[in-house]
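Peer 1: Got a sequence here, can you build the structure:
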Amino acid sequence: MPPLVANIFHVLKDAEKDGRFMSTPEVHRELCRSLPDPPVVKTVQRTLQKLLDEQLVESEKRGTALVWRKRAGAGGVAARSASLMTREQALALQTLKRFSSRQIPSLVAESLSSLFDIAEMRLGASHNDSERRYRKWVDKVEVESGGFALQHPAIDATLFAVVTRALFYEQKLDVVYRVRSKADQEKTRILDPLGLVEVGGVVYLVAAMAGYDKPAMYRLDRLVSASMLPEAFAYPPEFSLAEYVKAQRQFDFMVEGAIPVELHFFNGAGNHLLESPLSDDQVAQPTVAGLNVKGTVLLSKRLRWWLRSFGPNVEVLGPAALRDEMAAEARALAALYAEKP
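Peer 2: Modelled structure (predicted):
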């Protein structure tokens, strides 16, 4: 940031703190007090006008003159970055703000909030068609889940902030957790927060607890209360959140181990597996009736949910135990829909 801009920012009052407006001569007088070689009033006026064009300051007209103050969100790191921020960087920040998952720690989000504001202002100050293309880009991109859309459970913002701060500072959490599987019982637990994971719009805290060998998952929307304790904990060096999620597949729910499966798809139901394989060792073979697919997968609740989603368009050929299980479910489903007298 140019020295004069930095000095003017230091002098101006902040709208975020309900600071008052200052006239150009008043800004100039403050600069004269603090700088050994202050600029002339006209230079201050031109610089303030440039900052107004860049949406970093706001102004009002008092009589025939303009008065100035810092725009809310234009202080700190944003102020230092604003004059150097390119439109490509502003676009990247706006895209991050729009499409980032909500498990981004609130502590980090708060630190970035002023940068997000500056990025929005930077893109908003468009003077020609080339610049306006950047402003319109964010509105040309959307993200949509491939699954059936459910309403995501609400998470208390205050509790979320407490959890993410404890995770950031590696301090213990005292929580009251509502256990759905036990008649909505509420249990108090002291946790060591290890990570946050979002699965299908539901946010989980992965945490360790004294007396248990393995970390467990806690849905944040089921937290009744949470407070960060002054006691720090040693983050286990052997724990990897990526390993927990991607290799151990803990969010596949009740993983029972790897199994070789053989599936036969009908009516084109499995054709997407030709581009998105179900495993590294997948072998797919077209047949007269459809598509035969073999591969090694983890037997879990999620695998069963996925198989059920195809209805009569998939047949489990193996292993025998999984085939028997799916066949029993099919018979039960058929009985449920059978015509009743």
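Peer 1: drop to CA atoms for contacts and neighbour counts, all remaining ones
Peer 2: Noted.
Peer 1: how about residue 310, what does it touch?
Peer 2: The contact partners of residue 310, by Cα atoms under 8 Å, 6 or more residues apart in numbering, come to residue 269.
Peer 1: Recalculate using a threshold of 10 Å.
Peer 2: 265, 266, 269, 270 (Cα atoms under 10 Å, 6 or more residues apart in numbering).
Peer 1: And the residues you listed, which is closest to residue 10?
Peer 2: Set against residue 10, the nearest of the contacts of residue 310 by Cα to Cα is residue 270 (62.3 Å).
Peer 1: What ranges does the chain have for its strands?
Peer 2: 22-23, 57-62, 65-70, 171-179, 185-199, 202-208, 216-219, 223-232, 258-266, 283-286, 290-298, 314-318 (DSSP state E).
Peer 1: before we move on, the earlier item: need the max-distance pair from the contacts of residue 310.
Peer 2: Taking Cα to Cα as the measure, these span a maximum distance of 7.4 Å, between 266 and 270.
Peer 1: quick one, which of these two is more surrounded?
Peer 2: Counted by other Cα atoms under 10 Å, residue 266 and residue 270 do not tie: residue 270 has more neighbours, with 21 against 18.
Peer 1: With adjacent residues omitted, what lies nearest to the more buried one?
Peer 2: Nearest non-adjacent residue to residue 270, counting by Cα to Cα, 6 or more residues apart in numbering: residue 291, 6.7 Å away.
Peer 1: Who are the contact partners of that neighbour?
Peer 2: If you count contacts by Cα under 10 Å, 6+ apart, then residue 291 has 263-271, 273-274, 284-285, 314 around it.
Peer 1: one step back: who touches both of residue 266 and residue 270?
Peer 2: If you check residue 266 and residue 270 against Cα under 10 Å, 6+ apart, the residues they both contact are 290, 291, 292, 310, 313, 314.
Peer 1: re earlier: so how far is residue 318 from the residue nearest to residue 270?
Peer 2: 15 Å (Cα to Cα, to the nearest Å).
Peer 1: I have a second one here; can you model it like the first so I can compare?
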Amino acid sequence: MGTQRDTLFRYLTMLQLIPRAPQFKATTTLQALLEERGFSVELRSIQRDLEKMSLHFPLQCDKRERPYRWSFDTNFKSGLPALDTATALTLVLAEEYLQSLLPRMAVDRLGPQFDSARRFLDGLQQNGYADWARRVRAIPDGKALLPAPIRAEVWQGISDALLNRQAVDVCYLSRQKGDIRQYTLHPQGLVARHSVSYLLATVNDYDDIRQFALHRIQTLAITDIAFRPQPDFCVDAYIREGGFDYPLNEESVQLVARISPDLAWRLSETPLSEQQQLSAPGEDGRITLTATIHNDQQTLWWLTGFGARVEVIEPLSWRRALAEQARQLHDMYRDSGDT
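Peer 2: Prediction:
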């Protein structure tokens, strides 16, 4: 009984390791991954096991070269484990949210899971869920731009290079120069920001981290050049230190602003920072917001979007910047011809 149980666990583990086509795993790779998980098995036994399982699962074997390479059929949809209502609704919300954040081919990778969730909910019509599709939405906070289109081979190549710690040769469309440049990149991180996905990498023989928008990568190929790791690099630290926030400087500032009651209510539920205080309403109904925040351009842009609902008192440099912007807007629209 113990041997049969171990074999069953090995089969289940092996099925979890096999990717969906066009990706694949060689039998030698599967053997190494199984050993990492505590299963010691000969290569010939793995091949026999896979051939047996292919009678019951849509497994594909590429025998054009050795070791043989295995994958699931592209359209294979696993039903394990069984879904429940809460998980299915969460997956539907996740799909809607991710569609405004990640490139299409990245969301498509989860297509079978999303399809399973929709089918599960569709199957509950007799239980009062017939109109679930009209009752579930995920909407972005603010204007969501369409994700920049990325070539499928670029997304796959960058994903593999990042996880396998490989350098890549790319042809990259430079936004500043307006021409295509050739680089050898050493991937260190990947960040999805709004509708653009960025590769964080060092270039050629340099050590500084630079950002490369994936949709501007025209071609990509694994290079023979040795990968140059950055052991001390941390994506969280890079972001925290202003890598994506266009910092004004590295210090924090105390924001003091008089804000409208509706915005105050919103910030009472979703604070601007952990160090935030909201006063009682003044005679004009406005509330004074006090918060310690990063001195970055992103927050200043965020405040600009509220227009007259926010009056910045401190820092003085921010107040002056917003006043100057208001003056420019006034001058721009003053001669619009409206009466």
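Peer 1: before we move on, the earlier item: which residue lines up with the residue nearest to residue 270 of structure 1 in structure 2?
Peer 2: Taking TM-score structural alignment as the criterion, the aligned counterpart of residue 291 of structure 1 in structure 2 is residue 287.
Peer 1: Tell me the counterpart of residue 153 of structure 2 in structure 1.
Peer 2: Applying TM-score structural alignment, one finds that residue 153 of structure 2 aligns to residue 158 in structure 1.
Peer 1: and stretch 235-247 of structure 1, which residues are buried?
Peer 2: For stretch 235-247 of structure 1, the neighbour count (16 or more other Cα atoms under 10 Å) marks no residue as buried.
Peer 1: overlap between the contacts of residue 310 of structure 1 and structure 2?
Peer 2: Mapping the contacts of residue 310 of structure 1 onto structure 2 (both residues aligned by TM-score structural alignment, their matches' Cα atoms under 10 Å) leaves 265, 266, 269 still in contact.
Peer 1: Just the closest of the residues you listed to residue 219 of structure 1, please.
Peer 2: Using Cα to Cα, those come closest to residue 219 of structure 1 at residue 269, 32.7 Å.
Peer 1: Just tell me what that closest one corresponds to in structure 2.
Peer 2: Using TM-score structural alignment, residue 269 of structure 1 sits opposite residue 263 in structure 2.
Peer 1: Is its match in contact with residue 308, as I believe?
Peer 2: No - using Cα atoms under 10 Å, residue 263 of structure 2 is not in contact with residue 308, being 11.4 Å away.
Peer 1: Now do the contacts for residue 244 of structure 1.
Peer 2: 206, 215, 250, 251.
Peer 1: Go again with 8 Å.
Peer 2: Contacts of residue 244 of structure 1 (Cα under 8 Å, 6+ apart): residue 250.
Peer 1: Distance-wise, check it relative to residue 192 of structure 1.
Peer 2: For residue 244 of structure 1 relative to residue 192 of structure 1 (Cα to Cα), the value is 16 Å.
Peer 1: And for residue 81 of structure 1?
Peer 2: In terms of Cα to Cα, residue 81 of structure 1 sits 36 Å off from residue 192 of structure 1.
Peer 1: And the two? Which one has more around it.
Peer 2: Taking other Cα under 10 Å, residue 81 of structure 1 and residue 192 do not tie; residue 192 has more neighbours (25 against 16).
Peer 1: Tell me which residue of structure 2 matches up with that one.
Peer 2: Match for residue 192 of structure 1 (TM-score structural alignment): residue 186.
Peer 1: what's the distance between the closest residue to its match other than its chain neighbours and residue 231 of structure 2?
Peer 2: Leaving aside its sequence neighbours, residue 186 of structure 2 sits nearest to residue 167 (Cα to Cα, 6+ apart; 4.6 Å). Distance from residue 167 of structure 2 to residue 231 of structure 2, counting by Cα to Cα: 15 Å.
Peer 1: So residue 171 of structure 1 sits against residue 227, correct?
Peer 2: No - using Cα atoms under 8 Å, residue 171 of structure 1 is not in contact with residue 227, being 10.2 Å away.
Peer 1: For the spatially closest residue to residue 230 of structure 1 that is not a sequence neighbour, grab the count of nearby residues.
Peer 2: Leaving aside its chain neighbours, residue 230 of structure 1 sits nearest to residue 171 (6.7 Å; criterion: Cα to Cα, 6+ apart). Neighbour count for residue 171 of structure 1, taken as other Cα under 10 Å: 21.
Peer 1: show me what contacts residue 171 of structure 1?
Peer 2: Contact analysis of residue 171 of structure 1 by Cα under 8 Å, 6+ apart lists 192, 193, 228, 229, 230, 231, 232, 233.
Peer 1: The third one -> structure 2?
Peer 2: In structure 2, the residue equivalent to residue 228 of structure 1 is residue 222, according to TM-score structural alignment.
Peer 1: Spatially, what comes nearest to its match if we skip its sequence neighbours?
Peer 2: Spatial nearest neighbour of residue 222 of structure 2, excluding adjacent residues (Cα to Cα, 6+ apart): residue 168 at 4.5 Å.
Peer 1: and the aligned partner of residue 168 of structure 1 in structure 2, how many residues sit next to it?
Peer 2: The equivalent of residue 168 of structure 1 in structure 2 is residue 163 (alignment by TM-score structural alignment). The tally of other residues near residue 163 of structure 2 (other Cα under 10 Å) stands at 11.
Peer 1: can you pull the contacts of residue 163 of structure 2?
Peer 2: No contacts exist for residue 163 of structure 2 under Cα under 8 Å, 6+ apart.
Peer 1: What's the match for residue 86 of structure 1 in structure 2?
Peer 2: Using TM-score structural alignment, residue 86 of structure 1 lines up with residue 82 in structure 2.
Peer 1: List the buried residues for stretch 184-197 of structure 1?
Peer 2: Neighbour-count burial for stretch 184-197 of structure 1 [16+ other Cα under 10 Å]: 186, 190, 191, 192, 193, 194, 195, 196, 197.
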